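Chemist: need a structure here:
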Amino acid sequence: MSDLRRVLAGIGPALVLLALTALGLGLDNYPKFVISIALVSMLVGASLVVLVGLARCITLAAASVMAIGAYTSSLLAIHLGIPYLIGLAGALLTGALAGWLIALPGTRFRGHNLAMVTLVFQSVCIILIREAKSLTGGAEGIHVPAPTLFGWTVRTDGDFLLLIGVFSALAVLVLTVLVRGAFGKNLQAAAGNEVAAEAFGVSVPAYLTAAFVVSSIGIAFAGALSAPRVRILDPDSYGVLPSIFMLAYPIVGGMHSIWGGLLGGGGLRMLPEVLRPVADYQELFFASLVIVVVMFFPGGLVELIRRAVSVVRRPADDRRAASEHTAARRPATVQPIVAESPEPLLQVAGVDKHFGALHAVNSARLVVPVGGIHGLIGPNGAGKTSLFNIVSGFLPADAGRVTFDGTSLLDLAARDRIRLGITRTFQHVAVFGQLSCLDNVIIGRGRNGVLAAVGQSLDEFRGSAHAAAARNEALAALDAVGLADLARTPAGSLSLGNQRRLEIARAIVSDPRLILLDEPVSGVAEAEIDDLRELLLRINAERKIAMLVVEHNIPFVAKLCRSLSVMGAGAIVAEGTPADVIALPAVRQLYFGEDVAA
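Modeler: Presented below is the predicted three-dimensional model:
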């Protein structure tokens, strides 16, 4: 049954488009025309979900991208006699090129700056179309010939509806597979927490570029499908106002699922037909609708529907909350401690880092042995965070060496460390809140390149053995930290203690050799600190994973770590066992402010 639900969830949006097509074929010509245009808008809405919803990138260039697709397929047919199907393929290519061009500056900006970049692209495209009169017909426009497919000439309203419905459904199917699969989840991770995403192999620039490209391909394809239906192409039909109107599709419908794009695109495109008796007030109604949705239903109409459904499921939610409470209190059984190897795994030697006149890290050195648990403590401003960020790859060093099992780390990007067997947690919990616990941990496996994610998305849709293996590995990691019962729960709804456990599960799922723990009990309730310490000891013993721990909680560090380094003024001032180091008068004076003489 679960396999059937997975398949239906994947093909459901496409089936809805096909059902609308079948319904429209039995209606009069004008309703057929309206449904055809609505289907195109649904495809545009689904495409914008990828960019606006998942990647959180505002675009005001959707209409120009649609124009690029429409003009590409039409001009190929008019000037070169290219068949319609090849023209559609040409629209896909030019759409991808347009998305890539927007992404070049677009991946460097956010918010209003990004909106301005896309607005410039929109304006330039329309100006070029208007001025290239010999090619595009300029402001007067061009007449689009009727398409022919395998000897079938598309002429009637029914023919156009069938053509647009089938091709739109195919395009939406592809988008659904990507959005529901690893590609969409990694994209949400990249947009939600860039630092955490990079730490687990998600290249944020690559994914944002891919979001622009995929979204633009879908929008350009929609433009090519609609071009023969509208018959006359002119640049004014693809101006700034249509771009703003398209941006409202995912906002009103719901930005985080394909259903939102379909609901917003189809609903807003059909709404003018409903509002014909008050046509003079259409713009006011649209503006009011957007404001109401943004203020009261940030998740769009899809969220409104889910709220209604959640009323029925409230008892199940109560049971889930009780399960979470139980998981948070689940005792950890400490396994026998495995003796660490004298062989060094992570070596830091002579590392320096300056911030202007501030010498943040001064010839720092430390060694984490194979299977060892090494702590790094020091007062605020001692340089711990700077050294930790150098080791984890988020801060370049000015001098020195950092090696892992003989491999230099200083020239590697943060995302590349997971391939060597290094993972991490964060001082401020960095789970991907909109994703489930299971999806968070699957991302922790580290196989998150864009092309790899596209393949994994297809595997998930097909229910392949690779997808099943990834789920099983993630479930095993969740079980190791006591969160297996919450695998389907959104990570953002967990308590802080359970989010810390989730971070640990995400860190161990790739079977690393070293975990970098950045204040693992920061903000955690006192009652849970011992449980987390015992959990880390058990993981170290069972999985032979070494750990480098930065922490302010001295009792926690003393009970967890087998060796300890103390930093002061950027330098390592003491090393040894926790008991010996903490007892040193110089350390107590530095860390606790005690008088050395006393």
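
Chemist: alpha carbons only for contacts and neighbour counts from here, please
Modeler: Noted.

Chemist: what about V338, neighbour count?
Modeler: Look at V338: counted by other C-alpha atoms under 10 Å, it has 15 neighbours.

Chemist: want to put them side by side, so please do this one too:
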Amino acid sequence: MMSPRVQLLLILAAGAIFLVVFRELGPSGYQLGLLMRTMILMIVAIGLNILIGQAGLVSLGQAAIYGLGAYVAAWLAVRHNVSFLPAIAAAILASACCGAILAYPTVRVRGAYFAVITIAFGLVFENILIEWLSVTGGSQGLIGIPRGNVFGVVLTRPIYFWVVAVCLFFAFVVQYNIMHSRYGRAMRATAQSESASRALGINLAGMRTLAFVISAALAGLAGGLYAFLNLYVNYETFSFFHSVSFLLMVVLGGLGTLLGPLLGASILTYIAEALQNLREWQIFAFSVLLAAVMFVMPRGIVGSLSDLYHHATSRARRREAEPWPNHQISVEPAALMAEHQTDAALVTEGLTVRFGGLTAVDNVRLSVYAGTVHALIGPNGAGKSSLLNLISGFYQPTSGDVLFFGERVGGRQSHELARRGMARTFQNTELFGQMTVLDNVLVGFHTHYASTLTETLLRLPRFRREEFAFRERAQQLLCLVGLSDYADDEARHLPFGHQRRLEIARALALRPRLLLLDEPAAGLTHGEIEDLKRLIRLLADNEVTVILVEHHVEMVMAVSDHITVLDYGKVIAAGTVADVRDNPKVIEAYFGRGNLSLKRPDRLLPEPVEIGGAK
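Modeler: Predicted coordinates:
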């Protein structure tokens, strides 16, 4: 299979050849203008593909941002005689700022709410264009835009053709560099699992705002180019209908694919031209044709063809079961060190959380020592997972505090705690199902990248070094959990036991000082549980503190150094394995008061067994 870089070079080479051949054929002025309009719409579609295909945010106000770029460039050129390059730069900046302002309230909602907010913005913008006569020219628009010039060269239509082509090339490379970077992986992660993204240190609002700003900036670039192509702008070009058209371009071409926006924009633009003779039946014919294509290719043209290609070329291969954990692979402790060294990795001080009249965690005081395995056990509904959510920042405490290596972190957001070295898995696996196994682990390294967005977009040396190093380390972590043979598979296709392994490998990519495991043995076979025991002890031996929530009592006894027992949100017992095993309150919590007469606590909690020399 070709690498993404080779694919990019082939796509760019094919595009360059097409443009050169097209110009040599001597197209008419109408054909040249139509192709330029198509390329401009491709730029808008590329930006929308980053927003929808990567970040999973459906915007129906893209035409308004496109129009903002066009009107800013036109207003500067007509009213202030600003030349081409400054006007285009202002269009990009104004649209990007508008995107950032619009993103602030909107990225905190999802689905239909997000779409409704962007629709409202588009409708308000359209009315502003009509009513603000002194600036926008009202329904007449802005006319008499001078033909642009760059460094004294007048941008005639043949020259302007290449200017638009260069801008399309720039937009396409931006899309590629975003998709194949930590930013693109983080955007896709936030679209597929918000909880897992937060647990890996990703700021959801920040990442979605970035996607919105990049999308808006590209729309502004396209708007500025459109103004200098048409030499006038009018509100009718930026209506809600055009926002729907942009969305259809991306969906038809294939969400999240490189070529999808280009193909979708080309098809819709040229089909609209071909159906003009149908007059009032144009929209009907267009809709029927579009519906038929989407019925046959539900993932868009490029996405569906890509699936067919992979299905036709992939051969079933036998995967050998790899032993895990692989002791030849080292476990990296977190590089982040606490300001004040302490023996306690985690301390909770009277931690309490209430949901209405229900107290899920009640005044819990807990001390977890560094480099140990500390188990939390108790009957169903005892508050174990709620306590884990409080510790990791997914719940905000009603009262009490949390000290993480001596630092007070109670009430902090989960992504902030993850950046301090607190990782976790979930009771129900929270994988990024439509991403590859390798990319799932690479998302775990997100907070450890030092390269900036500029370095990423320009592919500067530090970005290349980091990407190579983290990919190599991700492969090692997959080898640690026995999944190196599945690196290129989508995570959703893994067997359930392998998904548990992958979630642990992804958490280890964070280089945690504290790892919270929420029922990691659930759904595993006996052999997988034995492997999991060895992995947990291996982590503790490598100075990774583990808090284990688990119902598999034999496993808890085998791997734990300390145990805390919860019942109805309260701590009823705490201490070593022997202390807890013989505690009457623990027996009562599990079997009820009537079973205290059995006098057989050893039947509840078995003796610890040795695992690699540790008890």
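
Chemist: What is the neighbour count of T525 of the second structure?
Modeler: Applying other C-alpha under 10 Å, I find that T525 of the second structure has 11 neighbouring residues.

Chemist: show me what contacts it?
Modeler: G497 (C-alpha atoms under 8 Å, 6 or more residues apart in numbering).

Chemist: Over to C98 of the second structure?
Modeler: Counting by C-alpha under 8 Å, 6+ apart, C98 of the second structure makes contact with 65, 216.

Chemist: try it again with 7 Å
Modeler: If a contact means C-alpha atoms under 7 Å, 6 or more residues apart in numbering, then C98 of the second structure has no contacts.

Chemist: next one: the helix or strand containing V21 of the second structure to chain centre, how far?
Modeler: Assigned by DSSP states H and E, V21 of the second structure falls within helix 4-24. Mean-position distance between helix 4-24 of the second structure and its chain equals 30 Å (C-alpha atoms, centre = their mean, to the nearest Å).

Chemist: Which residues does it contact?
Modeler: Counting by C-alpha under 7 Å, 6+ apart, no residue outside helix 4-24 of the second structure touches it.

Chemist: got the angle between the helix or strand that that helix is followed by and helix 4-24?
Modeler: Once helix 4-24 of the second structure ends, the next helix or strand along the chain (criterion: DSSP H and E) is helix 29-49. Per axes from the mean of the first three to the mean of the last three C-alpha atoms, to 10 degrees, the angle that helix 29-49 of the second structure makes with helix 4-24 is 160 degrees.

Chemist: distance from the very next helix or strand once past helix 29-49 of the second structure to the first structure after superposition?
Modeler: Next in sequence after helix 29-49 of the second structure, counting helices and strands by DSSP H and E, comes helix 62-80. Superposing on the first structure and averaging over aligned pairs (mean C-alpha distance after the TM-score superposition for the first structure), helix 62-80 of the second structure comes out at 1.0 Å.

Chemist: Report the buried residues of the very next helix or strand once past helix 62-80 of the second structure.
Modeler: Counting by DSSP H and E, the next helix or strand C-terminal to helix 62-80 of the second structure is helix 84-106. Using 16 or more other C-alpha atoms under 10 Å as the test for burial, helix 84-106 of the second structure gives 84, 87-96, 98-100, 102-103, 106.

Chemist: So for the next helix or strand after helix 84-106 of the second structure, what gets flagged as buried?
Modeler: Downstream of helix 84-106 of the second structure, the first helix or strand assigned by DSSP H and E is helix 112-131. For helix 112-131 of the second structure, the neighbour count (16+ other C-alpha under 10 Å) marks 114-119, 121-122, 125-126, 129-130 as buried.

Chemist: possible to save those as JSON lines with distance to L225 of the second structure?
Modeler: Below are the buried residues of helix 112-131 of the second structure laid out as JSON lines (distance: C-alpha to C-alpha, whole Å):
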{"residue": "F114", "distance to L225 of the second structure": "28"}
{"residue": "A115", "distance to L225 of the second structure": "26"}
{"residue": "V116", "distance to L225 of the second structure": "28"}
{"residue": "I117", "distance to L225 of the second structure": "27"}
{"residue": "T118", "distance to L225 of the second structure": "23"}
{"residue": "I119", "distance to L225 of the second structure": "24"}
{"residue": "F121", "distance to L225 of the second structure": "22"}
{"residue": "G122", "distance to L225 of the second structure": "20"}
{"residue": "F125", "distance to L225 of the second structure": "20"}
{"residue": "E126", "distance to L225 of the second structure": "20"}
{"residue": "L129", "distance to L225 of the second structure": "19"}
{"residue": "I130", "distance to L225 of the second structure": "22"}
